[in-house]
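>>> below are the sequence and a predicted model for it; my questions follow.
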Amino acid sequence: MCIISYWKNQTDMKMRVLNKKIKVKQLSLVLATSLFMISCGSTENVSSRKNTGTKTVAKSENLRILESNFDGRVSKSMSDILKDAEKYIGTPYKFGGNTSSGFDCSGFTVKVFQENDYQLPRRSLDQAATGKKIDIKEVKPGDLLFFATAGGSRVSHVGIVHDIGSNGEIKFIHASTSKGVMISSLNEKYWNKAYLHAQRVL
């Protein structure tokens, strides 16, 4: 009986240790996934709306006026980058993806710039520290826009400025969690409120 009792106690102890190890591994996996999601992922699930880009619209919807004064020509190298970005429109969102089968936000920017011989860091958080920080009024096609889609001030999403309207409206191309690669506007309420800053990397 003593031997049986001892064996049972040893078995119970091993099971408790094993369960703890499993829980630690599960927790580590959840934390790692959460950190990656924070570094790049939009939580938006809204449809694109047509925007006029006017100060009247911004005022009526209590939005910030995020417009650019750029009215120059886009360089050939930047035009090539934008064309490469456009060919992926409609590509689905894929967590951790950086190929034509699916992208997350920073995987998309890395792929597009990589195709034009420029290497960006993999995470949007690191991309936000690359190049030169610029005022929103100075942005031009090809610049990067950064957002805090989870609230606060931590970068969690990135897009590439696609074009500037005659009224200063800024549109950007990005990999959204809801619709994959698409073009959105800074005049859309969701993106207007989530916008943090812009960087020029080229």
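Perfect, I can see it now. Residues are numbered from 1 along each chain as shown.
>>> all contacts plus neighbour counts: C-alpha atoms, from now on.
Will do.
>>> tell me which strands and helices the helix or strand where F172 lies is in contact with?
Using DSSP states H and E, F172 maps to strand 170-176. On a contact count with 3 or more Cα pairs under 8 Å, 6 or more residues apart in numbering; DSSP states H and E, strand 170-176 meets helix 105-114, strand 157-164, strand 180-185.
>>> out of these, the one nearest L18 is which?
The closest of these to L18 is helix 105-114. By Cα to Cα, the value is 36.8 Å.
>>> looking at the helices and strands packed on strand 170-176, which is nearest to I89?
Of the helices and strands packed on strand 170-176, nearest to I89 by Cα to Cα is strand 180-185, at 4.7 Å.
>>> how much space separates the most centrally placed residue in the chain from N116?
The chain has H157 as the residue nearest its centroid, 2.4 Å off, counting by Cα atoms, centre = their mean. When distance is defined by Cα to Cα, to the nearest Å, H157 is 21 Å away from N116.
>>> A further structure is provided below for comparison with the first:
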Amino acid sequence: MCKRILGVGLLVILVSSCSVWKKTIRFLGISKAQIENNYTLSEVDQLIQTGLAYKGVPYRTGGIDRKGMDCSGLLFRIYSDQNFQIPRLSKDQAQFGLPISIQEAQVGDWIFFATNQSKVINHSGIISQIKSANEVYFLHSSTSKGVREDNLYTKYWLGSYVKMIRPFKN
């Protein structure tokens, strides 16, 4: 088992593409459950606290600072403030982790949407708190209201939901 974990660790270093990473995991026969969320509870808490500090910042396309930020810019800023490197764009962020179901959601997981009848992912957020099975809140930057928290279990957000991932740590 230790050799397998060491081998997977080396593959993570060598593999730069998330799609290659997913194929490698399948090839090795490793389940999602065997791969730990590499972020500690303390790190996740710090990431969420960092994100919550941006509540109220207005929306700005391409923005990543207090003057304004878009949804993927918010994720990017939260992680860069804690010295983690993640992709900048939602479409790339959506590939930067292991897919999970809504039922597996944990604080710190990333969530993706296709809003306004889009056929592609165009919105992202981070799970900020889970109060109950139907109260799962995520932090995101809304085009109309800026950085805020919303409950996933509303008609609008569930209708726009595409996927959720547990992000890689690097």
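Thanks, I have it. Please read these numbers as outputs of a predicted model, since none were measured by experiment.
>>> need the TM-score between these chains.
The TM-score (TM-score structural alignment, normalised by the length of structure 2) is 0.72; 129 aligned residues with a Cα RMSD of 1.3 Å.
>>> structure 2: matching residues for the strand holding F172 of structure 1?
Aligning strand 170-176 of structure 1 against structure 2 (TM-score structural alignment) gives residues 136-142.
>>> which residues sit against that stretch?
Here stretch 136-142 of structure 2 makes contact (Cα atoms under 8 Å, 6 or more residues apart in numbering) with 51-52, 58-59, 69-71, 74, 111, 124-131, 146-153.
>>> show the buried residues in these.
Using 16 or more other Cα atoms under 10 Å as the burial test, the contacts of stretch 136-142 of structure 2 include 51-52, 58-59, 69-71, 74, 111, 124-129, 146-152 as buried.
>>> what about the helices in structure 1?
2-39, 55-60, 76-86, 105-114, 124-127, 189-194 (DSSP state H).
>>> residue range for the fifth one in structure 2?
Per TM-score structural alignment, the counterpart of helix 124-127 of structure 1 in structure 2 is residues 90-93.
>>> so how much does that stretch differ from structure 1 once superposed?
With mean Cα distance after the TM-score superposition for structure 1, stretch 90-93 of structure 2 departs from structure 1 by a mean of 0.5 Å once superposed.
>>> what's the closest non-adjacent residue to G62 of structure 2?
D70 (5.9 Å; Cα to Cα, 6 or more residues apart in numbering).
>>> likewise P121 of structure 1?
Per Cα to Cα, 6+ apart, closest to P121 of structure 1 is Q127, 5.6 Å.
>>> D81 of structure 2: how many residues sit nearby?
If you count neighbours by other Cα atoms under 10 Å, D81 of structure 2 ends up with 14.
>>> what's it aligned with over in structure 1?
D81 of structure 2 maps onto E115 in structure 1, by TM-score structural alignment.
>>> next one: its match from N192 of structure 1, what distance?
Distance, E115 of structure 1 to N192 of structure 1, using Cα to Cα: 29 Å.
>>> before we move on, back to that, can I get the helices of structure 1 in CSV including distance to K133 of structure 1?
Formatted as CSV, the helices of structure 1 follow (distance: least, Cα to Cα, whole Å):
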stretch, distance to K133 of structure 1
helix 2-39, 19
helix 55-60, 24
helix 76-86, 18
helix 105-114, 17
helix 124-127, 11
helix 189-194, 17
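>>> quick one, which of the ones you listed is packed in tightest?
helix 105-114 (a mean of 25; mean count of other Cα atoms under 10 Å).
>>> compared with structure 2, how much does that helix deviate?
Mean deviation of helix 105-114 of structure 1 relative to structure 2 after superposition (mean Cα distance after the TM-score superposition for structure 1): 0.5 Å.
>>> helices or strands up against that helix?
helix 76-86, strand 98-99, strand 157-164, strand 170-176.
>>> between strand 157-164 and that helix, find me the angle.
50 degrees (axes from the mean of the first three to the mean of the last three Cα atoms, to 10 degrees).
>>> give me the contacts around helix 105-114 of structure 1.
40-42, 81, 84-85, 96-99, 119-124, 157-160, 174-176.
>>> residue contacts, the aligned partner of I48 of structure 2 in structure 1?
I48 of structure 2 maps onto L82 in structure 1, with residues paired by TM-score structural alignment. For L82 of structure 1, the contacting residues are 141-142, 162, by Cα under 8 Å, 6+ apart.
>>> so what does the residue nearest to G62 of structure 2 match up with in structure 1?
So, by TM-score structural alignment, D70 of structure 2 is matched to D104.
>>> repeat for F27 of structure 2
F27 of structure 2 maps onto nothing in structure 1, by TM-score structural alignment.
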